[in-house]
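okay, structure incoming, though there's no sequence with it:
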């Protein structure tokens, strides 16, 4: 709720810096912006954001009015208390309702949503607007009164307890100890919850009185992460060392702290480095009585300097430098101590960074652009330094079930190989459990690469972020083309290939490995020049015959929906699964298997499409091949990616694979995707898609 409103907090910090009596350019009139902005505007923006997250604009309006009741209720209680104080006694200061807004905003919107459900479909025609307007107004009125009398006292008490706790830590010189909690919590993606959920409200309260707050720097200081990344740059090995310099730039100047989390997860002992670095920074700011005027978000050194209080530049800059120095020294000792083991692991092809990136995204709960770039760099480096011990003849896309996502990836790659004049290269898809030594190159999603390596350690393994449009495909095609053209070193015959053959030089270094970030820019596949042959995407003879005659079609008009009802990933998976059950293609148990598959690895494919399907173990629940195609008016958050189309899959004896190849070809072309988005109804959607049955 707070993150989208950080620009407003920054604006308030700039207003404060310039116009208060001790600011850069004092202005009595403009300084009057400071109080109302922090006391009313910022909490109401937060409340509106929380309300919209729960119930769109309607929820935002009700949430804003209800939060106004909490703000005024708090002011009323404080005024009453101050009126009872003897003359000259220190009065209580105003409480700014950030936490109140974070509680009341989504709560009020949720209440409004439940109330609307009570009379949904029961209002007579012509009275809908009247009921909608008055119901929201009355609900907002009631919730504002409840906030005034019930929530305001609770929030005042919470702020008083938290404020006293922070004051006690500062007065007893114990504030550096909070790094024991904050630094590990950051690595496990509790950083925003701690920083903007607790420290920002308390820091804003402190800054409104003192003009600055040390609390803004407890989490935002980039020094600890910078020290770890510099240590990897000098003492690390393999992909971690190659990507650390780029990650350090993104972290320190871009303020994207999450990019250093995988490096710490690779070696949990590095938590000690960031804890000691963080404590050093806090101690430095305490000694110099330094702080920021407003939150530094993102936690870039640029944002930190911009928000530094006028009397705090020396302390703030020293806190960053010293925390980075301490973190670097501790991390260097830890990394050096395990260097021999790291070198051995790298030699064995163990990509610890990729596994740590996957773990970090699991902690975050969704995909991350910054981490995807980091993973892409590692994958790109793997392609650039590929170990090829024999001529490439067979490329396998592997996923958990081998039913859907891998089939679409194989189709995209097959088209790219044909376009490059390499149509004789076999490109197929399999379940990881069915992999064997016949594969020369195995392509898997990042999360599944370790499993694929365990099955076939002798193959070249390529990790991708999604199967639809990874830039790794072009790198694989170029590597195979260069091998065919004799541009690579001589390839050892299969029978004579040494178990630990030296890496073959790549034709060019990948841009992803060099840049360290942004390596997963989408690359659209070329349209297929001709229909995919059955030998390339295996299907039963019966399935092919049925598709040609129009009987037993896998995609039928009744399984194409233009306006899906789901609003989140879980409901979308269930909606697609229920369509497959209704079609008689699967048993109800298959829906559970679809959720099991999603828990293992995301079925997001790129270009706004996801293809949820069951696990390999669930094939007994599949009665027939079928697809369910659903379009959503509002994008669904699919692990941090926008999804407009969900294709539920049930595959019996490979009968769905050619259709998936056709769908992959459609979605690899952005113009086709745009037409599907613009299609007015389900009939128009099916008209765009019905060719897949042929």
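Yep, it's here. A quick note: this is a predicted structure, and the numbers were derived from the prediction, not measured.

C-alpha from now on. contacts and neighbour counts both.
Fine.

contacts for the helix or strand encompassing residue 322 next, please.
Under the criterion of DSSP states H and E, residue 322 resides in helix 313-337. Helix 313-337 is contacted by residues 221-232, 235-236, 269-270, 272-274, 276-285, 287-291, 305, 308 when judged by CA atoms under 8 Å, 6 or more residues apart in numbering.

ok, structure two:
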């Protein structure tokens, strides 16, 4: 096993409330983000087939002659038919997916993060109790019961680890998990479901109260700085997504999906830096706009804010403006827009909300642009006299420190400002691949198994294809889902120790930048040698 970059001292140490919230947010996003495709599918089904959708369909949307939506409405209607006749009432896809599929996916993912497939099974069984025991979608319940069930079965397995007589392992494993799942399902039904339902309704009531008195835009005072400090996952996936999906089930759309995902504030800031910025900040901002606005990777504009911290006021003003416009037009999305690309936002927009949503993006961008422009113009003379003004290196480093790991997207910004000699020095910090065994399976791993690792896997896959090398698979996974059956694992430097714990027999490569690391050429060269020797 070879690690091309040793873990930095203290890299895994956390400190302070911000780091703890970041870890909590990472754990929540790790449960939700892998299942975003399911949320998108549900949102599309809702947009098309419910009674107020683009293509209303009673069979798929779950409504019929009695105008009662969902399986509960159908059951009520059939029970009330005293003449023995039944009329068309359909379960549809909308209600079962939000009631069962989405919470169970979250629970299974959370359980797997804690204790693999076994934890996922027990966590899913436990979550079924809170689902049936509540009258609202149990997303928060799934986030609690999935990891809790997995943690409990993990502790139980430790009790008799190595003490079971040969031949009885499967019997003990199956019945211990089954009995614990049975008990947790009952506990969820009678105890946890009412508590979670109460908390969910209280949070929803608080959001509705803020909307009713026009104070919801003030949420941007917390959300926008939280985004720059990478605390947004705890807010977005822990509160906004569960409450937003619940609002969609009740109202057909939710404004909560747009509080954090609106690309307008970041667009305005980057536009201002493109026109009024100086140095690397001005040169790189146009390219950052494409990544932020169309790609939905909002973290690309964080270094610009950190390079001139007062511009956080522009982000807050823009975010609050966008929320205010959506409140004014009563607009919202059908499902989470993840990533926060304008394409994802428009795709999930409710049919009656396009004007409000588009205006919210435009107005948010305009306000953040104006505020940033004023700030940059006011300090332009002073910045021109400062030789370090416009240099994003320190701001990128601070952004990655806030995030707690290297960023492939931000690495591109850094690369634009690093001289060739420095880049070569960075490359020499790590050793080459030395393991002589064949490489057939390569995995890029990151926290969520999406985003940066997917981009890195795509880059290396293209390099291997151009080199004419066959028989090598390149995939991306979350670190929590790694199995010790792969040949090579590529991670960002700070994550390598965690990957080594999951795959101790694999060869490991650490990179600073998933998008353009020199390590990829070394991997391709080794694969060429491997093919030549075959």
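Cool, got the structure. Source: prediction; values computed, not measured.

care to give me the TM-score?
The pair, once superposed, lands on a TM-score of 0.71 when counted by TM-score structural alignment, normalised by the length of structure 2; 419 aligned residues with a CA RMSD of 3.5 Å.

re earlier: corresponding residues in structure 2 for the helix holding residue 322 of structure 1?
Aligned by TM-score structural alignment, helix 313-337 of structure 1 falls on residues 354-378 of structure 2.

stretch 168-177 of structure 2: which residues count as buried?
176, 177 (16 or more other CA atoms under 10 Å).

name the SS class of residue 663 of structure 1, please.
Under DSSP: H, G, I helix; E, B strand; the rest coil, residue 663 of structure 1 falls in the helix class.

gap between it and residue 94 of structure 1?
According to CA to CA, to the nearest Å, residue 663 of structure 1 stands 59 Å off from residue 94 of structure 1.

for the aligned partner of residue 281 of structure 2 in structure 1, give its distance to residue 599 of structure 1.
Using TM-score structural alignment as the criterion, residue 281 of structure 2 maps onto residue 240 of structure 1. From residue 240 of structure 1 across to residue 599 of structure 1, the span is 27 Å (CA to CA).

more neighbours: which of these two?
A direct count of neighbours by other CA atoms under 10 Å for residue 240 of structure 1 and residue 599 places residue 240 higher, at 24 against 11.

continuing past the helix or strand where the more buried one lies, what's the next helix or strand?
Assigned by DSSP H and E, residue 240 of structure 1 belongs to helix 238-249. Using DSSP H and E, the helix or strand that follows helix 238-249 of structure 1 in sequence is helix 261-266.

in structure 2, what stretch matches that next one?
With TM-score structural alignment as the criterion, helix 261-266 of structure 1 aligns to 302-307.

quick check: the matching stretch compared with structure 1, mean distance?
Compared with structure 1 after fitting, stretch 302-307 of structure 2 has a mean deviation of 0.9 Å; criterion: mean CA distance after the TM-score superposition for structure 1.

and for that stretch, what's in contact with it?
For stretch 302-307 of structure 2, using CA under 8 Å, 6+ apart, the contacting residues are 228, 269-270, 273, 281, 311-312, 390-392, 394-396, 398-399.

ok, and the most crowded of the residues you listed?
residue 270 (32 neighbours).

hmm, which of the contacts of helix 313-337 of structure 1 are the buried ones?
Among these, those buried by neighbour count (16+ other CA under 10 Å) are 221-232, 235-236, 270, 272-274, 276-285, 288, 290-291, 308.

not counting its neighbours along the chain, what's nearest residue 672 of structure 1?
residue 666 (5.9 Å; CA to CA, 6 or more residues apart in numbering).

just to check, that neighbour is in contact with residue 673?
Yes. Here residue 666 of structure 1 reaches residue 673: they are 7.2 Å apart, a contact under CA atoms under 8 Å.

out of the buried ones among the contacts of helix 313-337 of structure 1, which are inside helices?
223-232, 235, 272-274, 276-285, 288 (DSSP state H).

elements contacting the one helix or strand residue 73 of structure 2 maps to?
If you go by DSSP H and E, residue 73 of structure 2 is part of helix 70-80. Taking 3 or more CA pairs under 8 Å, 6 or more residues apart in numbering; DSSP states H and E as contact, the helices and strands that helix 70-80 of structure 2 lies on are helix 94-96.

identify the residues contacting the helix it packs on?
The contact list for helix 94-96 of structure 2, computed with CA under 8 Å, 6+ apart, reads 42, 45, 46, 50, 60, 61, 62, 70, 71, 249.

ok, now stretch 4-13 of structure 1?
Here stretch 4-13 of structure 1 makes contact (CA under 8 Å, 6+ apart) with 34, 37-38, 42, 45-46, 49, 293-297, 307.

so the closest residue to residue 560 of structure 1 other than its chain neighbours, which of the three states?
Excluding the flanking residues, the one nearest residue 560 of structure 1 by CA to CA, 6+ apart is residue 629, at 4.8 Å. Classification of residue 629 of structure 1 by three-state DSSP places it in strand.

and the gap between residue 629 of structure 1 and residue 682 of structure 1?
To residue 682 of structure 1, residue 629 of structure 1 is 10 Å away according to CA to CA.

which of those two has more neighbours?
The residue with more neighbours, out of residue 629 of structure 1 and residue 682, is residue 629; 25 against 20, by other CA under 10 Å.

the more buried one reaches residue 650, doesn't it?
No. Using CA under 8 Å, residue 629 of structure 1 makes no contact with residue 650, being 12.0 Å away.

so how far is residue 518 of structure 1 from residue 71 of structure 1?
43 Å.

neighbour count: these two, which is higher?
residue 71 (27 against 19).

tell me which helix or strand comes right after the helix or strand harbouring the more buried one.
Secondary structure assigned from DSSP H and E places residue 71 of structure 1 in helix 42-83. Later in the chain than helix 42-83 of structure 1, the nearest helix or strand by DSSP H and E is helix 98-118.

how about the contacts made by the aligned residue in structure 1 for residue 327 of structure 2?
Matched by TM-score structural alignment, residue 327 of structure 2 corresponds to residue 286 in structure 1. When contacts are counted by CA under 8 Å, 6+ apart, residue 286 of structure 1 is found next to 170, 214.

can you give me the distance of residue 286 of structure 1 to residue 175 of structure 1?
8 Å.

what about the strands in structure 1?
With DSSP state E as the criterion, structure 1 has strands at 394-399, 426-431, 441-445, 460-464, 560-561, 604-606, 609-610, 626-638, 641-650.

let's have the ones you listed in TSV, adding distance to residue 381 of structure 1.
Putting these into TSV (distance: least, CA to CA, whole Å) gives the following:
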stretch	distance to residue 381 of structure 1
strand 394-399	19
strand 426-431	22
strand 441-445	14
strand 460-464	10
strand 560-561	41
strand 604-606	22
strand 609-610	27
strand 626-638	27
strand 641-650	25
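
understood, closing this out.
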